[in-house]
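Enquirer: the following block contains a protein sequence and its predicted model.
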Amino acid sequence: MRHSLDVFRLIIDVESPVFIGNGSEISKKEYLQLRGGQLAILDIEKLYMYLKKRHMEDAFEAFMLKKEKESLEQWFYNMHLKTEDVKDCFKYIVKSDSVSLQKGTPQQIFPFVKDPYGKPYVPGSSVKGMLRTILLGADIIQNSEKYACEARYFEKNLKESHPRNRKLLNQDILKIEAMRFRYLNRSENSRDAVHDALSGCVISDSDPLDIKDLVVCQRIEKHVDGKERRLNVLRECLKPGTHICCSMTLDRSLCQLKPDEVKNAVAIFGKRYYDDYMRKFPSKIAYAKDRVFLGGGCGFVSKTIVYPMFPGMKGVRVTQEIFEKKGVPRKHMHDRDLEYGVSPHILKCTSLQKQLMPMGACRLRLEN
């Protein structure tokens, strides 16, 4: 049987830093600070071989194994080594912008995901996961009566659940997803993932990007009252102006999704996200019908369907209760979310060229 395939070009224009990690860390013993706000990430094997030629391998091994918080830069200074001496050991150089760290604390960097050739890229699974949440959220907003029964069960199970339950509401969310996506008759088990219509939507990994598209950004928490808190967390992020290009292939025997449906869902989901969450924080980012939030550090609201299902203050109360039941530490003060009128009451941000901006803001385009 011949399948009809429609292929579209999906372009995501980065507005504020986007972070998608590879699950590893670059410790402060693996990079050097350069002039001009740049960081050099070292190839440790090459560095070791260079030091071995200078009979310094024992000192280097001792440095790498000891638990003290000495950085590679400090060790170089103590060993009378110059950055210029180890240029051939650089893996790559990345720009660092508006970083302000507390001294004496670990300053590891969370690297961006890269292909086998060392090029950063955006996995198609990250883009598809974002679109799946948007499509589901928009359908809930447009057809609230359709999901009314599941919303009541959601609230009931939340109230009756045990504290510190890490799998809280997983089954409820799967049922809600099934109502939107699992309508294919491909097996007898109605909960089987083979029924999912989005199995007919394949989004490729992005075209390879360049190391020059990366910038190291610091995590900043912006409180709803306007206060800012800088954390000693550094991430390699795609910088504003980067264009993420993927292909979206739709198997028409399984998936009837249309480009206009995607664009409309982005506008509807984004409006609820802005009205119930983003506008509560002082920010220069206004609502835009084609805006999406991609990657890590965007926060709870952009990745869940709580506010689409429970708009306004009801969403604040439900979100607060989710944090409480999941055992989020009391130091985060989610017990005051109702008082603040938003939950969570922290917007995850970063700073570039001394301008504060939320993480992961992008504009989405679909082309034939």
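Expert: Everything's here; your move.

Enquirer: going forward, measure contacts and count neighbours with C-alpha atoms only.
Expert: Fine.

Enquirer: what sits against the residue nearest the centre of the chain?
Expert: The centre of the chain sits closest to G296, judged by Cα atoms, centre = their mean, with a distance of 1.5 Å. For G296, the contacting residues are V18, F19, I20, G21, G360, by Cα atoms under 8 Å, 6 or more residues apart in numbering.

Enquirer: ok, and the most crowded of those residues?
Expert: Highest neighbour count within these: V18, with 30 neighbours (other Cα atoms under 10 Å).

Enquirer: what sits against that one?
Expert: Here V18 is in contact with C237, L238, K239, L294, G295, G296, M359, G360, A361 (Cα under 8 Å, 6+ apart).

Enquirer: please list the members of those that lie in strands.
Expert: In this view, those that belong to strands under DSSP state E are C237, L238, A361.

Enquirer: A further structure is provided below for comparison with the first:
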Amino acid sequence: MKRYREFEFKLRTLAPVFIGSGETYKQREYIYENDAYYFPNFVTLYRKLSSNQRQQEAFENYLMSSRIQEKNMRLGEFLRKINFTDRDLGGYSIKATGVEVENNGDPDRLNEIAKFIKDPQGRPYIPGTSLKGAIRTILINTRFKGVEKIPWGGSDDIFHDIRVSDSEPLKLSSLVITKKWDYNTRKDGPNPLPLTRECLKPYTKVVFTITTVGDEAAEIISGLSKAADEFYKRYEERFLKDLDLKYRQSGYNHPIYLGGGSGLWTKANYDRINIEQIRSRTPRKMKMTGNGVFKLTKAKRQSYRLKIKGVIEERELVGKNGGAADTKDGIGFYEMGKCCFTIKEKK
């Protein structure tokens, strides 16, 4: 009988991480007030509005209206218009940090906000399938590099014997709202895109349990740290070396890229991907040049403490060796989805 073994996998986000639920908050579904984005519980909101027939009817008309003027009216603006001031409406809020808009834009004029996945209690978490996919990418580029037939997808699927739990639930205060930035090294600096997301903050700790069945699966997971370092070195040589150091973060302990927006090369099988074939099938306006663009995002600069030979040093997550891509208002650029991890067997 195969032996079961359990490992504790501790992930630390080094940059904003986005795991989408597939849903978005529309402009009529959140309120920007007092330097925060508030996402009320609409059942509670409607119940409270129902105590006033005039306000209830106005709210129903507001939601159903197809008139441009009302369609463009934000929820907070509408509630102020009907003199509804109650904000004890359940839900949650995310503090604005200044990265949601650019060039002194109006923070109350965001596009839709993509939702981070949450459990039935409304708490953010990372599904085990997301982490397992990132681990799989590492393994196909290291342990199974060049293997013609990788042993998964059939009766001998090694991944059947590697079982990754969903993460422990996280606090809503772990979330931050960020924008997507693309950086083409052939152009001047990163370019903001009209895509806004709920993400985990840099330096959030996320805990998983990995259960292995049998000796081979346990061996693979025991060696995962080394495999992650090997994959990161390959990623650096293939892609990351072209990123200006002021936008680049250090590797830290065993890097791993997770979630949406981290870019093609963090998820690819390097031995099988054919860039020329991708280019030939891509519409002219969307053609990839070189190895593509870097996926960045902005967040507050985050420092942490590290003990080296008994001496505590303070370092920053932003930029190579603490270098800064952008120091305005304590904000910096991060590589989207970058994390690190430690793993140890449970006793």
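Expert: Looks like it arrived, so ask away. The shown structure was predicted, so the numbers you read here are calculated from the model rather than taken from an experiment.

Enquirer: what's the TM-score here?
Expert: For this chain pair, the superposition-based TM-score is 0.80 by TM-score structural alignment, normalised by the length of the second structure; 303 aligned residues with a Cα RMSD of 2.3 Å.

Enquirer: who wins for most neighbours among the ones in strands among the contacts of V18 of the first structure?
Expert: Ranking these using other Cα under 10 Å puts L238 first, with 30 neighbours.

Enquirer: for I11 of the first structure, see how far away that residue is.
Expert: Using Cα to Cα, to the nearest Å, one obtains 14 Å as the distance from L238 of the first structure to I11 of the first structure.

Enquirer: likewise G270 of the first structure?
Expert: Distance from G270 of the first structure to I11 of the first structure, by Cα to Cα: 17 Å.

Enquirer: repeat for Y277 of the first structure
Expert: Distance from Y277 of the first structure to I11 of the first structure, by Cα to Cα: 26 Å.

Enquirer: before we move on, what about K331 of the first structure?
Expert: 40 Å.

Enquirer: neighbour-wise, which of the two wins?
Expert: Using other Cα under 10 Å as the criterion, K331 of the first structure and I11 rank with I11 on top: 19 against 7.

Enquirer: the longest helix along the second structure against the first structure, how far on average?
Expert: The longest helix of the second structure (DSSP state H) is helix 224-238. Taking mean Cα distance after the TM-score superposition for the first structure, the mean distance separating helix 224-238 of the second structure from the aligned residues in the first structure is 1.1 Å.

Enquirer: what segments of the stretch 1-150 of the first structure are strands?
Expert: Per DSSP state E, counting those that start in this stretch, the stretch 1-150 of the first structure carries strands over the ranges 5-14, 31-34, 38-42, 90-96, 109-110.

Enquirer: centre of the chain to the longest one, how far?
Expert: Yep, that's strand 5-14 of the first structure we're talking about. A distance of 20 Å separates the centroid of the chain from that of strand 5-14 of the first structure, by Cα atoms, centre = their mean, to the nearest Å.

Enquirer: the fourth one too?
Expert: Offset of strand 90-96 of the first structure from its chain centre (Cα atoms, centre = their mean): 22 Å.

Enquirer: what does that strand contact?
Expert: So strand 90-96 of the first structure is contacted by 37-43, 211-212, 214-217 (Cα under 8 Å, 6+ apart).

Enquirer: what comes up buried for that strand?
Expert: F90, I93, V94, K95, S96 (16 or more other Cα atoms under 10 Å).

Enquirer: how close does it sit to the second structure?
Expert: Averaged out, strand 90-96 of the first structure is 1.8 Å away (mean Cα distance after the TM-score superposition for the first structure).

Enquirer: so where is that strand in the second structure?
Expert: Matched against the second structure by TM-score structural alignment, strand 90-96 of the first structure falls on residues 90-96.
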